[in-house]
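**Student:** pasting the sequence and the predicted coordinates here, then a few questions.
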Amino acid sequence: MQRKLTIQQLKNITLESQGLLRRSAFGKGKKAVLNALDHLGYLQIDTLSIVERAHHHTLWTRIPDYKTNYLDELVKEHQVFEYWFHAASYLPMKDFRFVLPRMLEVKQNESHYYNADPKMMLYIIDTIRAEGPKRARDFENETKKLGSWWNWKPAKIALERLFLQGDLMISERDGMQKTYDIAERVLPNDIDLTRPSSLEFAEYLVKTYLRAYGWTTVKQITHLKAGETIRKNVNDVLNALIEDDIIEKVTIEGYPSVYVLRDLVDRRITKIREEINLLSPFDNAIIHRDRVQQFFNFDYRIECYTPKEKRQYGYFCLPILFGNTFIGRVDCKAHRKNRQLELIHLHIEKQSIDFELWVEPFAEIIKKFAAFNGCNSIKLTLVSPLNNSLALLLNNIFCQYEAISAPIIAVPSSS
């Protein structure tokens, strides 16, 4: 007989599993970064820098003393590597064998979208093997000397192809500038290079999602993974875990069946801290949009890829989580030259929650986020639905913050 859980229980389980209900859930310092990555399974990399990039933002949300150099150091120490999960990601080095099937797929697929010139690939491999790690820009001038068709674009395509098929790995980073090296020089000597079977790969996915979220669905596990084989293997793994009493299949009327870790089913998370989490659009907790809409009743889509005239909320909106409820979103931009964080559009959706309950923790997290982005002043431009009391209160708080922080730009009144 299947037991039942409430939506509130599922929300609490997944937010606690994500490290969003307890301060410093993964510890402190660089070790906490590795703990968080081991637990979450991956960390999506994003190149957009409207505010601090997504991979750093996601860790900062969970690790109060996080510093952006921690990730770069872990890559250089070969404890973390870069590859694809469902997108470009950081992954714990211990999971390297589970990217081998994709690497082999790329290598065997001549029509892959990174259809690189074989001569360029051989030139790059030979150069890096002989001369040591290289950045993409190191090949720009060199390739131009070899002939008019040896230009920057083919070199970049070749590097990406060699990276995706596993011949090269990223050995270190300086911001978004990547350094490539021969894979065997990056991989630790004791790393397991056994290619997993399709069933082992399914087990890896199932256990990753269960650990990171506390519960999962078949749809989430097989997201962006086509074919009946992966779906069958995932179901076989889930059924085996049920038989071993590791997970339970739980039903909620009107929702798809979910699979919950057994030791979390009877756990009651009753006290939720009334704090604000300001999430990246690519945060692990928000990245599966259908799941968030269905179980958290929060319809979130990032609009930076939407034409300006069709945007509803803004270019780069950050979801606002209050306790276990998404109360709205805020379109932010860090004006780094002026050291000002602008809240271009603060949109509050949960009007039933008195803003006096969340306004102070929201202001506090915004001040911390401004500092994280290297800003010492805050500008609030628009609040919707229109709420003059809320806008005035926030502006007063931000003005006090600026007085302490020696602001460059004063905060104007919000309309």
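**Tutor:** In hand now; what should we look at? Numbers count the residues shown, from 1 in each chain.

**Student:** contacts and neighbour counts: CA atoms only from here.
**Tutor:** Fine.

**Student:** confirm that E142 sits in a strand.
**Tutor:** No. Looking at E142 with DSSP: H, G, I helix; E, B strand; the rest coil, it is helix, so not inside a strand.

**Student:** who's in contact with it?
**Tutor:** For E142, the contact set (Cα atoms under 8 Å, 6 or more residues apart in numbering) is empty.

**Student:** and it, how far from A136?
**Tutor:** According to Cα to Cα, to the nearest Å, E142 stands 11 Å off from A136.

**Student:** which parts of stretch 189-197 are buried?
**Tutor:** Buried residues in stretch 189-197, defined by neighbour count with 16 or more other Cα atoms under 10 Å: P196.

**Student:** chain center to the helix or strand harbouring R173, what's the gap?
**Tutor:** Taking DSSP states H and E as the definition, R173 sits inside strand 168-174. Strand 168-174 sits 19 Å away from the centroid of its parent chain (Cα atoms, centre = their mean, to the nearest Å).

**Student:** can you list the residues that contact that strand?
**Tutor:** 72-73, 75-76, 78, 81-82, 133, 159, 162-163, 178-183, 186.

**Student:** what about versus this one:
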Amino acid sequence: MHRLTRDQARRIAVRAQLLDADRPGDVVEVAEQIGPIKIDPTAVIAPSQLTVPWSRIGWSFEAAQLTKAVEDDRLLFEHAGRFYPGTWLPFVRARLGRGLLYRSTISWLDANARFRKDVLARVEADGPILASEIDDTSQVAADSDSGWRSSNQVPRMLEVLELTGEVAVVGRVGRLRRWDLAERAHPDVPRIDVEEAERMLSRRRLQCYGIARSTSAYAGVGQAGEPAEVEGSEWKWRVDPEAIAALDDDPGGRVAILNPYDRMLYDRPRLSELFEFDFVSEQFKPKAQRVFGYFAHPILIGDRFMGQLDAALDKKRETLVVSAIHEMFPFDEEEREMVHAEIRDLGEWLGVEVTGLR
């Protein structure tokens, strides 16, 4: 049983997510350590698939590096709205199948048996292919998801076939996904059984988190790693033994500005328990109820969440407009300058001027 102070637990979590002073060199290294990177079109500043690597690598990261790693080098792969490290592919593939589908989705799939065959035949004949190039021959329409989806059933069918392991995303044209048969997209993937896949995924997830609650549905680490106690916490924790071994080799902290979809923020209960940070994205709140802003980015200083940045990219004026830097805990002069420097670096990475810093 490892007994950790809260400071040690936070340092382990920060370092596992590559948010300490020792910056990684490229986007593949980032994904291998922090795990899947969420893909989301929300670009108040920049999409999450770009700001997540930037917050680790810094100014030298370019979007083209991500595209190259996915489409040319095949060191990353896209699946279910995330970019995964390539070494995760055997584990992810082993879990695919109808067992991942909801009952209602299985019913929809069975009712569209002919449509499924049509889509697979078109992908086999002409893939890689865009969803817009495939005819909608569906027999039954699915629920509309309260307006989130169009009436075209092809994208939904492709996403379902992705979960069953029959098709895969192999690239993008802008925001549009290019699809191919999974066996062509990822040939020669080693076969492993589901139990082994789950064990390996649990270990890799713990590596990504450093420390996590064993029963957390967000982290999914199960009994991987070793048991730990954290000072002042009654939770039962699991900790990565390699993270424990590296505790004395501390490169120090820095300022990091995190996209709201960053993996560091995903496990909200852990965020509250270890960091005393109750993060709520206000994206879907009425404007009058927002405190920190529509798409505020949390600010990490060292191993504490100290503030939130309310800023937006004005593409027409080519400026990053800072509406507010909310100090949840008062910054000292050095901290404020470090935060301002990181915001200026963000503007430089975006290729725009920064206005509103004060």
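**Tutor:** Great, that's in hand. All values reported here derive from a predicted model rather than from experimental measurement.

**Student:** who touches the strand or helix carrying E29 of the second structure?
**Tutor:** Taking DSSP H and E as the criterion, E29 of the second structure maps to helix 27-34. With Cα under 8 Å, 6+ apart as the test, helix 27-34 of the second structure has contacts from 16-18, 24, 37, 53, 56-57, 61, 65-66, 69, 75-76, 83-85, 87, 207-209, 263.

**Student:** next secondary structure after it?
**Tutor:** Following helix 27-34 of the second structure in sequence, per DSSP H and E, is strand 37-38.

**Student:** so what angle separates the directions of the helix or strand just after that next one and helix 27-34?
**Tutor:** For strand 37-38 of the second structure, the following helix or strand on the C-terminal side (DSSP H and E) is helix 48-57. Going by axes from the mean of the first three to the mean of the last three Cα atoms, to 10 degrees, helix 48-57 of the second structure is angled at 90 degrees with respect to helix 27-34.

**Student:** list the buried residues for helix 48-57 of the second structure?
**Tutor:** Here helix 48-57 of the second structure shows 48-57 as buried, counting by 16+ other Cα under 10 Å.

**Student:** what range in the first structure matches that helix?
**Tutor:** With TM-score structural alignment applied, helix 48-57 of the second structure matches the range 54-63 in the first structure.

**Student:** just how off-centre is the helix holding E29 of the second structure within its chain?
**Tutor:** The answer for helix 27-34 of the second structure is 11 Å, by Cα atoms, centre = their mean.

**Student:** what's the mean distance for it versus the first structure?
**Tutor:** When the first structure is superposed, helix 27-34 of the second structure averages 1.5 Å from its matched positions, counting by mean Cα distance after the TM-score superposition for the first structure.

**Student:** sorry, back to before: nearest to D240 of the second structure, out of the buried residues of helix 48-57 of the second structure: which one, please.
**Tutor:** R56 (20.5 Å; Cα to Cα).

**Student:** was I right about E16 of the first structure contacting R22?
**Tutor:** Yes. Using Cα atoms under 8 Å, E16 of the first structure is in contact with R22, at 7.1 Å.

**Student:** give me the buried subset of the contacts of strand 168-174 of the first structure.
**Tutor:** Buried among the contacts of strand 168-174 of the first structure (16+ other Cα under 10 Å): 72-73, 75-76, 78, 81-82, 133, 159, 162-163, 179-183, 186.

**Student:** fine, thanks again, bye for now.
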